[in-house]
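>>> Attaching a predicted model along with its sequence, questions to come.
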Amino acid sequence: MKPVLALTKGRVEKQFINFLQERGYDVQPLLDKGRKLQVETNQFSVVFAKGIDVATYVEHGIADLGIVGADILLECQPDVFDLLPLPFGVCRFAIAGEPSSIPSLRKQRIATKYPNITTKYFREKGKSVDIVKLEGSVELAPLLGLADDIVDIVETGSTLKENGLVVKEEMFSISARCIANRNSLKLKKSILAPLIESFKAEEAAI
């Protein structure tokens, strides 16, 4: 029986495939998958999905392990076991806005895709803010007057710069994570342990 791995499509997918290749895994089936959403390799089965769906597949035991951004775990808090950080997908949460914005007398309004993370962060600072949840490009919100600032993931900062925004406050760093189904860790320990061990080589570097 092969382990089933759920992998976040896109940037994390490409970085994880490189990560596997560096550890001697045969990644050719993953590179040649085309539009397939399920792929078999010699070592495991892979399911490709959006980040939040990766967490859901792992939580419900469809996948034994998952590779997902820490933002999904922090925002959605799925019932999975957070095994370890991975040495890619490194970025940071930050508060950003227009550099010349004038502080308002009213409660600060923050636009974000991450209302739970944002609320928790400001609450821990003893500050109450109004949250505007957006699904798309949050950079528009301050420019159009919908919000004073935004909370978002920043990697290079180029998108902020191109839209005339600056980082006002660094919040915290995140990376990709390896997560596991709780029952799989117990029932499939013998087949999962070698795979998990091979991921741990650079854990100390995070």
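Happy to help now that I have it. Residues are numbered from 1 along each chain as shown.

>>> From now on I want contacts and neighbour counts done on CA atoms only, so please keep to that.
Will do.

>>> Might one say that Asp75 is in contact with Asn116?
Just to correct that, residue 75 is Glu rather than Asp. Yes: using C-alpha atoms under 8 Å as the test, Glu75 is close enough to Asn116 to be in contact (5.6 Å).

>>> Leu83: what secondary structure?
On the three-state scheme (DSSP: H, G, I helix; E, B strand; the rest coil), Leu83 is labelled strand.

>>> and the gap between it and Arg177?
Leu83 sits 7 Å away from Arg177, going by C-alpha to C-alpha, to the nearest Å.

>>> higher neighbour count, those two?
Set side by side, Leu83 and Arg177 show more neighbours around Arg177, with 22 against 15, by other C-alpha atoms under 10 Å.

>>> For Phe81, see how far away that one is.
In terms of C-alpha to C-alpha, Arg177 sits 10 Å off from Phe81.

>>> again with Ser158
34 Å.

>>> These two: which is more packed in?
Set Ser158 next to Phe81 and count neighbours by other C-alpha under 10 Å: Phe81 wins out with 17 against 12.

>>> Could you find the closest non-adjacent residue to that one?
Ala180 (5.0 Å; C-alpha to C-alpha, 6 or more residues apart in numbering).

>>> So the one you found sits against Leu83, correct?
Yes: here Ala180 reaches Leu83: they are 6.6 Å apart, a contact under C-alpha under 8 Å.

>>> Ile102 sits in which helix or strand?
Using DSSP states H and E, Ile102 sits within no helix or strand.

>>> Ala96 now?
Applying DSSP H and E, one finds Ala96 within strand 91-97.

>>> cool, Phe122 as well?
Phe122 is part of helix 115-124, with elements assigned from DSSP H and E.

>>> ok, now which ones touch the residue nearest the centre of the chain?
Nearest to the geometric centre of the chain sits Gly69, at 1.8 Å (C-alpha atoms, centre = their mean). Contact analysis of Gly69 by C-alpha atoms under 8 Å, 6 or more residues apart in numbering lists 12, 51, 89, 174-177.

>>> Recalculate using a threshold of 6 Å.
Contact partners of Gly69, counting by C-alpha atoms under 6 Å, 6 or more residues apart in numbering, are 176-177.

>>> Below is an additional structure, to be compared with the one above:
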Amino acid sequence: MSEQEKLVIALPKGRILEEVMPLVKACGIEPEAAFFDSKSRALKFATNHDHVEIVRVRSFDVATFVAFGAAQIGVCGGDVLLEFDYPEIYAPLDLGIGYCRICVAEPKDLSKDDDPSRWSHVRVATKYPNITSKYFAKRGVQAECIKLNGAMELAPNMGLCSRIVDLVSTGSTLKANGLVEVEQICEITSRLAVNRTALKTRSEEIKDLIEKFREAVNDVSS
């Protein structure tokens, strides 16, 4: 079977991978042993189905792989889908995993006398400039976004900005760096992401897999 004929599933590295694997297995898909080997540097893996492969990439890259057809289907955080807003991606199913939220945070001392409703201009460090700009634009607030890919919590303490917009799960990292949440932009979970062209050209195959994921999600939640 040629590489073009194989169905490629893109999965994110990290915490979400652990949460999604029970759903993947419930769909009858078992990756090769190397997938579970922490020492393996491989990024593409065979499965128990000759026509199905799994690639393991950074969460932000899952959407890009699916949008440009390198993978036909993937698991992607809602934050990534909102940030990139690829028209090539169809996201039919909330998997109910990876719950977190996108929040505005600032130093604890600043928050004591701060009133977010009175903001007219903010300088914000974030890896979500599109989400951030749209959110503040709806509020009539001019947002100057400083793009960072990590270590967001350092930005206010280092004088880069006064506030950050970041993905928050427990809030422990914010607290450890003297920051507090002052606004919640949206709640986030992981979704199934499908390439729209592949959905048309390989309709039966992909719709069957979507349905298997749907059944797996329902079984977990019931």
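That came through, no problem. Just so it is clear, the structure is predicted and the values come from calculations on it, not from any experiment.

>>> show me the contacts for the counterpart of the residue nearest to Phe81 of the first structure in the second structure.
Taking TM-score structural alignment, Ala180 of the first structure has Val194 as its aligned residue in the second structure. Neighbouring residues of Val194 of the second structure by C-alpha under 6 Å, 6+ apart: 72-73, 89-90.

>>> Now tabulate those in a markdown table and tack on secondary structure and distance to Leu199 of the second structure.
What follows is the contacts of Val194 of the second structure, written out as a markdown table (DSSP: H, G, I helix; E, B strand; the rest coil; distance: C-alpha to C-alpha, whole Å):
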| residue | secondary structure | distance to Leu199 of the second structure |
| --- | --- | --- |
| Gln72 | coil | 8 |
| Ile73 | strand | 9 |
| Ile89 | strand | 10 |
| Tyr90 | strand | 9 |
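
>>> Who wins on neighbours among the residues you listed?
In the contacts of Val194 of the second structure, the most neighbours by other C-alpha under 10 Å go to Ile73, 31 neighbours.

>>> Can you report how many residues neighbour Asp208 of the second structure?
12.

>>> how much space between it and Glu215 of the second structure?
On the measure of C-alpha to C-alpha, Asp208 of the second structure and Glu215 of the second structure end up 11 Å apart.

>>> same deal with Ser169 of the second structure?
27 Å.

>>> Likewise for Phe65 of the second structure?
Phe65 of the second structure is 25 Å from Glu215 of the second structure, by C-alpha to C-alpha.

>>> Name the residue in these two with the higher neighbour count.
Phe65 (20 against 15).

>>> And the more buried one, which helix or strand is it part of?
Short version: Phe65 of the second structure belongs to helix 59-67, going by DSSP H and E.

>>> tilt between that helix and strand 89-94?
120 degrees (axes from the mean of the first three to the mean of the last three C-alpha atoms, to 10 degrees).

>>> Which residue range of the first structure does the helix or strand following helix 59-67 of the second structure align onto?
Next along the chain after helix 59-67 of the second structure, taking DSSP H and E as the criterion, comes strand 73-77. Aligned by TM-score structural alignment, strand 73-77 of the second structure falls on residues 65-69 of the first structure.

>>> mind listing the helices for the second structure?
Assigned by DSSP state H, the helices in the second structure fall at 15-26, 59-67, 78-84, 108-111, 129-138, 154-157, 172-176, 196-201, 203-221.

>>> Deepest-packed of the ones you listed, please.
helix 59-67 (a mean of 22; mean count of other C-alpha atoms under 10 Å).

>>> how close does that helix sit to the first structure?
The superposed helix 59-67 of the second structure is, by mean C-alpha distance after the TM-score superposition for the first structure, a mean 2.0 Å from where its aligned residues fall in the first structure.

>>> Quick one: work out the angle between that helix and strand 73-77.
Using the same axes, to 10 degrees, helix 59-67 of the second structure lies at 150 degrees relative to strand 73-77.

>>> Other residues contacting helix 59-67 of the second structure?
Taking C-alpha under 6 Å, 6+ apart as the rule, helix 59-67 of the second structure contacts 10, 12, 71-72, 80, 88-89, 195.

>>> Name the nearest residue to Gly164 of the first structure, ignoring sequence neighbours.
Nearest to Gly164 of the first structure is Glu98, by C-alpha to C-alpha, 6+ apart, at 6.4 Å.

>>> I'd say that neighbour and Val167 touch.
No: if you go by C-alpha atoms under 6 Å, Glu98 of the first structure and Val167 don't touch, sitting 8.8 Å apart.

>>> who's in contact with the lengthiest strand in the second structure?
The residue-count maximum for a strand in the second structure (DSSP state E) belongs to strand 179-188. With contacts defined as C-alpha under 6 Å, 6+ apart, strand 179-188 of the second structure is touched by 78, 99-108.

>>> That strand vs the first structure, average distance?
Mean for strand 179-188 of the second structure is 1.0 Å (mean C-alpha distance after the TM-score superposition for the first structure).

>>> Just the buried residues of that strand, please?
179-182, 185, 188 (16 or more other C-alpha atoms under 10 Å).
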